[in-house]
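In: Pasted the sequence and its predicted model underneath.
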Amino acid sequence: MNARLVVVAVGVGLSVAGCNVAGSRLPDPHLSGRDAQYMALVPTADVGAAYERYLVDFKTSEPPGSIVVDTKNKFLYFVEGGGKAIRYGVATGQEAYGWTGRATIGGMQEWPRWIPPKDMLERWPHLQPTADAGGLPGGPDNPLGSRALYLHEGGKDTLYRIHGTNEPDKIGQSVSSGCIRMRDIDAIDLYNRVKLGANVVVI
């Protein structure tokens, strides 16, 4: 999902724990209804201890409720305040499609419909029938996974997303077209915590 590349020098005052597991492992959110039904069908993968969900020490100037994405180390932090954050493992954009900058959460969807964007159709024409059909409905086979957070800049959709994935084995890698992918269970957990309009910093 490519859009205008915006590179912003961000003064985040960031303290990153790297690949060390130094924090408290957090339990999975309770699932019911459609979440329980679909999550029983989504692919699973062992992402390794470093990319599980932890409450960690985290120093940043960003306010509580913000999201900070460390693309180099493949971590997403949800800022809790008090020097703490919840850390999730993520997959980020390939070098040619990486995105950095500041945004806000301009939209939030559960089990979102996926419509291949124009630049993706140019690279992979075999997806055109999916676009012509109005996209792929939300579900366990959808590449956006369980949740999508839509990143906006200046009130406009950047076309970048923080979303779940039907390829959890790719967590910890640079594989996407610029979006930030999370395990579906982590995308649900983050969705339950974040608010519309929250700040997002991708570094």
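Out: Done, it's in.

In: Every contact and neighbour count from this point should use C-alpha atoms.
Out: Will do.

In: for this structure, what spans make up the helices?
Out: Ranges of helices in the chain, per DSSP state H, are 33-39, 118-123, 128-132, 184-193.

In: So which other helices or strands are in contact with the first one?
Out: Right, helix 33-39. Helix 33-39 sits against no helix or strand, with contacts defined as 3 or more Cα pairs under 8 Å, 6 or more residues apart in numbering; DSSP states H and E.

In: Please identify the buried residues of it?
Out: Under the neighbour-count criterion of 16 or more other Cα atoms under 10 Å, helix 33-39 has 35, 38-39 buried.

In: any chance of the helices of the chain in JSON lines, plus distance to residue 107?
Out: Listed next are those as JSON lines, based on distance: least, Cα to Cα, whole Å:
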{"stretch": "helix 33-39", "distance to residue 107": "19"}
{"stretch": "helix 118-123", "distance to residue 107": "20"}
{"stretch": "helix 128-132", "distance to residue 107": "21"}
{"stretch": "helix 184-193", "distance to residue 107": "11"}
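
In: what about those, which gets the closest to residue 156?
Out: Evaluated with Cα to Cα, these place helix 118-123 nearest to residue 156, the distance being 17.1 Å.

In: For the closest one, buried residues please.
Out: Neighbour count says helix 118-123 has residue 121 buried, by 16+ other Cα under 10 Å.

In: thinking in terms of the whole chain, how far from its middle is that helix?
Out: 21 Å (Cα atoms, centre = their mean, to the nearest Å).

In: Put this next to the previous one:
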Amino acid sequence: MSIPTPSRRQFIQTGSALALTGLLGACASGVSAEKSATELTSAAASMYGPLPNEQFPIPAIDPKKIDPQYYRQEVRYKTDEQPGTVVVDTTKFFLYLVQPDGRALRYGVGLGRAGFAWSGRALIQWKRKWPTWTPPADMIARQPELEKYSYENGGMQPGLNNPLGARALYIFKDGKDTLYRLHGTPEYWSIGKAVSSGCVRLFNHDIIDLYQRVPNKTPILVI
């Protein structure tokens, strides 16, 4: 089915990084006070620390190994979209959760082939913690060794090595699964890059944060 591409909108964001303080569950939330690069890195060290209480404990990420622009942070963001909308900008490798008053929470993302394959408006139909992963048929055709994870075989069980990571958000349009996913990854080095496979990947810490913030039926725009 052909899915129309939305009309172009202009998005304006600050080049200055904005620090994050406070906690939402085990994850830090964004604030508006600007911080120096040193303060931002210090905040990130806490934000991306170990998560020992997860079903599969998640190790810390060294923030010095992450480009600071991909830290989770609050930014100025001009858009016509309503607060609560998720916007994925595949040209910039950013995901925005629109906030009131011209603000947004910005997350860095990595994109696979499937991440570039779809654009338009849809809904986050439902969400899963520590999901099972089932490779699509075309991936199994390219990589027959993945047959053991097919739907018929029950998929790959949850865990730190599961390609969907700690959480997955499933995108539907007109009641149909687009096969487009927002999901976690332990491969922190892939954020901000085009990788070989998958849809839209975030740090496991960030997909957990996003999972807690967005309910089912949240609108999503991919541009």
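Out: Nice, thanks for sending it over. Here the structure is a predicted model, which is why all the values come from computation and not from measurement.

In: Ok, which of the helices of the first structure comes nearest residue 95 of the first structure?
Out: The nearest among the helices of the first structure, by Cα to Cα, is helix 118-123 at 15.5 Å.

In: Where does the closest one end up in the second structure?
Out: Mapped onto the second structure using TM-score structural alignment, helix 118-123 of the first structure spans residues 137-142.

In: post-alignment, that stretch versus the first structure, mean distance?
Out: For stretch 137-142 of the second structure, the mean deviation from the first structure after alignment is 1.4 Å (mean Cα distance after the TM-score superposition for the first structure).

In: returning to that earlier point: nearest to residue 161 of the first structure, of the helices of the first structure?
Out: Nearest of these (Cα to Cα): helix 184-193, 11.3 Å.

In: which bit of the second structure covers that closest one?
Out: Counting by TM-score structural alignment, helix 184-193 of the first structure corresponds to 204-213 in the second structure.

In: Distance from that stretch to the middle of the chain?
Out: 8 Å.

In: how close does that stretch sit to the first structure?
Out: Averaged out, stretch 204-213 of the second structure is 0.3 Å away (mean Cα distance after the TM-score superposition for the first structure).

In: In that stretch, which residues are buried?
Out: Neighbour-count burial for stretch 204-213 of the second structure [16+ other Cα under 10 Å]: 204-211.

In: could I get those residues as TSV with distance to residue 115 of the second structure?
Out: Below are those laid out as TSV (distance: Cα to Cα, whole Å):
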residue	distance to residue 115 of the second structure
204	17
205	20
206	17
207	16
208	19
209	20
210	18
211	19
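
In: which among those residues gets closest to residue 102 of the second structure?
Out: residue 210 (18.8 Å).

In: could the buried residues of helix 33-39 of the first structure be laid out in TSV, adding distance to residue 97 of the first structure?
Out: Output for the buried residues of helix 33-39 of the first structure, formatted as TSV (distance: Cα to Cα, whole Å):
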residue	distance to residue 97 of the first structure
35	31
38	30
39	29
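
In: What residues does the spatially most central residue of the first structure make contact with?
Out: Nearest to the mean C-alpha position of the first structure, by Cα atoms, centre = their mean, lies residue 162 at 2.9 Å. Residue 162 of the first structure makes contacts with 148-151, 179-182, as judged by Cα atoms under 8 Å, 6 or more residues apart in numbering.

In: To which residue of the second structure is it aligned?
Out: Match for residue 162 of the first structure (TM-score structural alignment): residue 182.

In: gap between the aligned partner of residue 88 of the first structure in the second structure and residue 220 of the second structure?
Out: In the second structure, the residue matched to residue 88 of the first structure (TM-score structural alignment) is residue 107. Per Cα to Cα, to the nearest Å, residue 107 of the second structure is found 14 Å from residue 220 of the second structure.

In: Now do the strands in the first structure.
Out: In the first structure, the segments counted as strands under DSSP state E are 23-25, 54-57, 67-70, 75-81, 84-93, 101-110, 147-153, 156-163, 174-176, 180-182, 199-202.

In: With distance to residue 137 of the first structure as extra columns, can I get those strands in a markdown table?
Out: Shown next, in a markdown table, are the strands of the first structure (distance: least, Cα to Cα, whole Å):
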| stretch | distance to residue 137 of the first structure |
| --- | --- |
| strand 23-25 | 33 |
| strand 54-57 | 31 |
| strand 67-70 | 27 |
| strand 75-81 | 26 |
| strand 84-93 | 22 |
| strand 101-110 | 11 |
| strand 147-153 | 13 |
| strand 156-163 | 15 |
| strand 174-176 | 20 |
| strand 180-182 | 18 |
| strand 199-202 | 27 |
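
In: So which of those is the most surrounded?
Out: Mean neighbours per residue, mean count of other Cα atoms under 10 Å, is largest over those for strand 180-182, with a mean of 32.

In: wouldn't residue 56 of the first structure be in contact with residue 84 here?
Out: Yes. Contact criterion Cα atoms under 8 Å: residue 56 of the first structure and residue 84 qualify, at 5.6 Å.

In: Can you get me a residue count around the nearest residue to residue 136 of the second structure once chain neighbours are set aside?
Out: Nearest residue to residue 136 of the second structure, sequence neighbours excluded (Cα to Cα, 6 or more residues apart in numbering): residue 150, at 7.7 Å. Neighbour count of residue 150 of the second structure, defined by other Cα atoms under 10 Å: 16.
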